[in-house]
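# Could you look at this predicted model? Sequence included:
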Amino acid sequence: MKYAIIGFGKIGHALAKAFARNGIEVVVATTRAPERFAADAAAIGPTIVPNTLAEAVKADVIFLAVRFESHPEVAKALPDWKGKTVIDAMNTQAPLEELGGVPSSAYVARVFAGARVVKGFNHLVAAVLGQNPAVHGGRRVVFLASDDDGAAAEMGALAEQLGFAPIQLGGLSEGGLLVHARGKSWGHLIFKDLIAFDR
């Protein structure tokens, strides 16, 4: 399985740190030439590989960590997203009316036609997401929502591999709303920093 993170701002860095901590290779890309952020990638670890957007979209699993307004440009990088799993780690404050009345993740699923879209890794601020998820004898929770149960299960397994405790919220229309920022009203689970303890 090949992984990529598109967007290398605060959330992109936090996700890259999670991969680096576990020695898992991940390609990072932006709209800039990879040489522009190669030093930042190297500072995180040797498994963080800077590359072009065109190369990044060849991965099986792609984390979207760009500004929400930029994701349609990323979608143009492939004519068809079939066979790809896209993790929507973005947040937007656009009201639902601007998104056709659906949560942002459902909107993203329409743009990335054919992809298996999973909403996840977006409810924590970057400074918290970037920390080691093993805390107080438990594991930091990440929420996942998807209309594809198989993709949700696979990303749950990846979240566990990265050290997190995944909690499945159901489909994008229901679970996605819980981690969606809508206008000035945030979803109920946004910024909830929860720890799960194994029995």
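Nice, I can see it.

# From now on I want contacts and neighbour counts done on CA atoms only, so please keep to that.
Fine.

# Strands of this protein, residue ranges please.
Per DSSP state E, the chain has strands spanning 3-6, 26-29, 48-50, 61-64, 85-88, 116-120, 134-135, 138-146, 165-168, 181-182, 185-186, 195-196. These are given in chain order.

# quick one: contacts of the third one?
To tie it back to what came earlier, the one meant is strand 48-50. Strand 48-50 has contacts (Cα atoms under 8 Å, 6 or more residues apart in numbering) with 16, 19-20, 25-29, 34-35, 37-38, 41-42.

# One more to weigh against that first structure:
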Amino acid sequence: MSNSENKVASYAIIGFGKIGRALARAFARNGIEVSIATTRDPESFVSDAAAIGPEIIPVTLAEAVKADVIFLAVHFESHPDVAKALPNWQGKTIVDVTNAYGVPPEKMEGLPSARFVAQAFAGGKLVKGFNHLVAAILEQDPSVHGGRRVVFLASDDDGAAAEIATLAENLGFAPVKLGGLSEGGLLVQAHGNTWGKLIFQDLIKFKS
């Protein structure tokens, strides 16, 4: 990937429920093209995608995983099915937008949820992010009273975190990095029947 610095990254959102649509609206609002996929035939949600904007491109799951950056906006339990779409996720950045609320910790081998998800995407770089806000807030214009709505990011890969922070800024948000998945990731995860301390915190960042 010697020419990776010169090419524009491609984006995909897997999942087109409330969160997937909220993310799609953020891309459309800023004129950034993004592919959308579910386990269904893309024809089944063409009209819904068109209603959001021409930047929203319905594709198959096999097409979506060709993107450089993939937003995982499915139910937590569905992430292994998405992971099977590629034998290796080398060169891909996965943004984990899932919430494992109600999933017993023992089912995640005692790991933070994002680290458990990362295991499924062998070779890929995982960033936990965009998951702490409910869809009704996430889909709003993040420019609020002269400030920008905060999105939290956690990753064990500094390069991937920086890449998604830049994308978040391009989407109008104010990214705040929380550190690694086992530290910052705990603040923005659901575990069993508990929520991390930063879940649902709708914060606005103003220029100092």
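Good, I have the coordinates. Here the structure is a predicted model, which means the values were calculated and not measured.

# Superposed, how do the two chains score by TM?
Once superposed, chain against chain, the TM-score is 0.99 (TM-score structural alignment, normalised by the length of the first structure); 199 aligned residues with a Cα RMSD of 0.6 Å.

# What does D48 of the second structure correspond to in the first structure?
In the first structure, the residue paired with D48 of the second structure according to TM-score structural alignment is D40.

# What separation do you get for its match and V28 of the first structure?
Here the distance between D40 of the first structure and V28 of the first structure works out to 10 Å (Cα to Cα, to the nearest Å).

# what about those two, which has more around it?
Comparing D40 of the first structure with V28 by neighbour count (other Cα atoms under 10 Å), the higher total belongs to V28, at 29 against 14.

# What's the match for that one in the second structure?
Structural alignment places V28 of the first structure opposite I36 in the second structure (criterion: TM-score structural alignment).

# Pretty sure its match sits against S10.
No. In this structure I36 of the second structure lies outside contact range of S10 using Cα atoms under 8 Å: 11.7 Å.

# What are the neighbouring residues in contact with the match of V28 of the first structure?
Residues A12, I13, I14, G15, F16, I56, I57, P58, V59, T60, A64 are the ones in contact with I36 of the second structure under the rule Cα under 8 Å, 6+ apart.

# and G185 of the second structure, what pairs with it in the first structure?
So, by TM-score structural alignment, G185 of the second structure is matched to G176.

# can you check R148 of the second structure too?
Using TM-score structural alignment, R148 of the second structure sits opposite R139 in the first structure.

# show me what contacts its match?
P133, G163, F164, A165, I195, A196, F197.

# The residues you listed, buried ones only, as a ChimeraX selection?
Selection command for ChimeraX covering only the buried members of the contacts of R139 of the first structure, criterion 16 or more other Cα atoms under 10 Å:
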select :133,163,164,165,195,196
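
# Make a markdown table from the contacts of R139 of the first structure and add distance to H180 of the first structure to it.
A markdown table is the format used below for those (distance: Cα to Cα, whole Å):
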| residue | distance to H180 of the first structure |
| --- | --- |
| P133 | 22 |
| G163 | 23 |
| F164 | 20 |
| A165 | 20 |
| I195 | 20 |
| A196 | 22 |
| F197 | 25 |
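
# Across to the second structure, which of the contacts of R139 of the first structure hold up?
Contacts from those that recur in the second structure, judged by both residues aligned by TM-score structural alignment, their matches' Cα atoms under 8 Å, are P133, G163, F164, A165, I195, A196, F197.
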